[in-house]
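*Asks:* Sequence first, predicted model second:
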Amino acid sequence: MAKVLLVDDDEELTRLLKEYLVEEGFDVETATEAPAAIAAAAAKSVDILVLDVMMPRMNGIELLQRIRRNGAIPIVMLTAKGDDSDRIAGLNLGADDYVSKPCSPGELAARLRAILRRSGQPSAATEVVRAGALTMHPASRIAEWQGKQIDLTGTEFILLEILARKVGQLVSKQEISRRAFGRALTPFDRRIDVHISSVRQKLGTRDDGQSWIQSVRGQGYQLLQDR
C-alpha cells in the first residue's frame, strides 16, 4: 500500500481527496504546512508527496526546491487552473507531475499510480473492480463489459467506477460530483448528466429494454445489478 502525504491548507479539499484515495487503496496522511513535508521527505516515511503551490509561510515551489536538494521522493504539485508559470517552475525544479485545482480525485489517483509505477514504488495497481458483467482496472483505466473492452474517456471511467463500487445502490449527484470532480455540485451543472448519457450508450440496454444506469430525478444514478 503506497503511503501518500497531502500538504494543502484547504482542509475541505484535503478531506475529500483523502477519502477518495483511501478508498482507492492508498495510505494517506495530511498536513497543512511545509514542515511536515520536509520531515516526511527527510525520514523517507512516505512514498509520494502531493504539494499545493499556494500555502502559508513557505509556498509549494519553495518547498519543492528545498526537498529536491536532499532527495528524489516523487512529488505531484497542485496548481491553480491556468497558472502556467507555477507549472513550468515546478517541473523545472523536479516535480514529477502537476494537477490543476479544483482537481478530480480520480485524476489525482491516476497520476499517483502512474508516477509510483515509474518509480518502482508500491501502488494499488492490481486492484480490480467488478460489478456483474463489468470489470474495471483503475490503474490502467481499462474497462471490460460483457467480456469486451469498452472505450471510455477519463471522466466516463471515473463516473462508471463510482457507480460500480456501489452497484445496486443509488449514488447521489452530490456524492458523484465530490468524488469525480472534488467539489460540490452547483445549480444547472449538467456535466454529470452528459457524461452518464454517453456511458449509457456504450453499455447498451438490458434484455427488458432498460438502461443499465437508472436515474432518480433530482437525486442521482444507480448501476443495476445483473438479474
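*Replies:* Arrived safely.

*Asks:* make it CA atoms for all contacts and neighbour counts henceforth
*Replies:* Will do.

*Asks:* Tell me how many other residues crowd Asp83.
*Replies:* 10 (other C-alpha atoms under 10 Å).

*Asks:* wait, I meant Gln201
*Replies:* Count around Gln201 with other C-alpha under 10 Å applied: 12.

*Asks:* same check, this time on Arg117
*Replies:* 15.

*Asks:* do the same with Gln222
*Replies:* By the criterion of other C-alpha under 10 Å, Gln222 has 21 neighbours.

*Asks:* Take this one as well and set it beside the first:
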Amino acid sequence: MSTILIVEDEARLADILDGYLRREGFHTERAATGRRALELWRAARPALILLDLMLPELDGLEVARRVRAESNVPIIMLTARDEEIDRLLGLGIGADDYVVKPYSPREVVARVKAVLRRAGAATDVSGTLHAGPLTVDPAAFRVNLHGTDLDVTAAEVRLLALLAREAGVVRSRAELLAALGGLERGTDERTVDAHVKNLRRKFGADAGLLDTVRGVGYRLWLA
C-alpha cells in the first residue's frame, strides 16, 4: 500500500483528498504546515507528496526545495492560480505535476496514480545511456556531463533519457511532453520548453548539446 503525504492547510480540502485516496487503497499522512510536512516526509517516506503552494511556516516552494535536495520522491504541487505554474517551472523545483484549484478530487487521484506509474516505470529502466560527453542513468536518476554529476530533477532525467536513446533524432514537443506524462494532464508544450531552458543552464558551456529544431522540437546534437 503506497503512502501519500497530503500537505494542505485547509482542513476541508485535506479531508476530501484523504477520503478519496483512502477509498482507492492508499495510506495517507497529513500535514498542515511546511515544517510538519518535512517531519512527516522524513518519518513516513511516502511514495508521493501532494503539496500546497501556500502554507504557514514554510511555503510549498521551500518544502519542495528541501525535499529535492535529498530525494526524487514524486511531488504534485497544488496551486490556487494557473499563472503560478509558469513561475514554478521557471524556478526548476522539480515537481512532477501541477493541479490548479478548484480541482476535482477524482482528477487529483487520477494524477497521483499516473505519476506513480511513471515513477515505477522509471525505476525499471535498465542500462546507462551514452551520448557524447553525456551519460544518463534513468534507474539511478543520474546525469553526468564530462565526468561531473549534474543536479537534475526526475523530469529532466526522463527528457534526457528519451533524447539520449537516439542522439541526433528530433523529438517533438508532444513526444517529450508525453515522457513527462503531460498529455495525461493537458499541460501545454511550454512545459517542455521550461525544462529544456533549465537543462541548458545546467549544461553551461555545453548548452548547445540541446538543439532546437524550429517548429518541431529538440534533439541531442553531437556534431
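*Replies:* Alright, I've got the coordinates. Keep in mind that this is a model prediction, so the values were computed, not measured.

*Asks:* May I have the residues that are in contact with the residue nearest the centre of structure 1?
*Replies:* Closest residue to the average C-alpha location of structure 1: Gly106 at 2.1 Å, with C-alpha atoms, centre = their mean. Residues counted as contacts of Gly106 of structure 1 (C-alpha atoms under 8 Å, 6 or more residues apart in numbering) are 20, 158, 179-181.

*Asks:* ok, Gly60 of structure 2 to Ile93 of structure 2 distance?
*Replies:* 10 Å (C-alpha to C-alpha, to the nearest Å).

*Asks:* These two: who's more crowded?
*Replies:* Gly60 (24 against 21).

*Asks:* residues in contact with Phe181 of structure 1?
*Replies:* 102-106.

*Asks:* One more pass at 10 Å, please.
*Replies:* 17, 101-107, 155, 158-159, 175, 192 (C-alpha atoms under 10 Å, 6 or more residues apart in numbering).

*Asks:* go on, Val136 of structure 2?
*Replies:* 127-130, 142-145, 149, 157-158, 160-165.

*Asks:* same check, this time on Arg118 of structure 1
*Replies:* 74, 112.

*Asks:* re earlier: can I have the buried ones of the contacts of Val136 of structure 2 as a PyMOL selection?
*Replies:* The buried residues among the contacts of Val136 of structure 2 can be selected in PyMOL (16 or more other C-alpha atoms under 10 Å) with this line:
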select buried, resi 128+129+130+142+143+144+145+157+158+160+161+162+163+164
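
*Asks:* could you point out which element follows the lengthiest helix in structure 2?
*Replies:* What stands out as the longest helix in structure 2, according to DSSP state H, is helix 105-124. Per DSSP states H and E, the first helix or strand lying C-terminal to helix 105-124 of structure 2 is strand 129-131.

*Asks:* Structure 1: matching residues for that next one?
*Replies:* Aligned by TM-score structural alignment, strand 129-131 of structure 2 corresponds to no residues of structure 1.

*Asks:* can you count the residues close to Glu57 of structure 2?
*Replies:* With other C-alpha under 10 Å as criterion, Glu57 of structure 2 counts 12.
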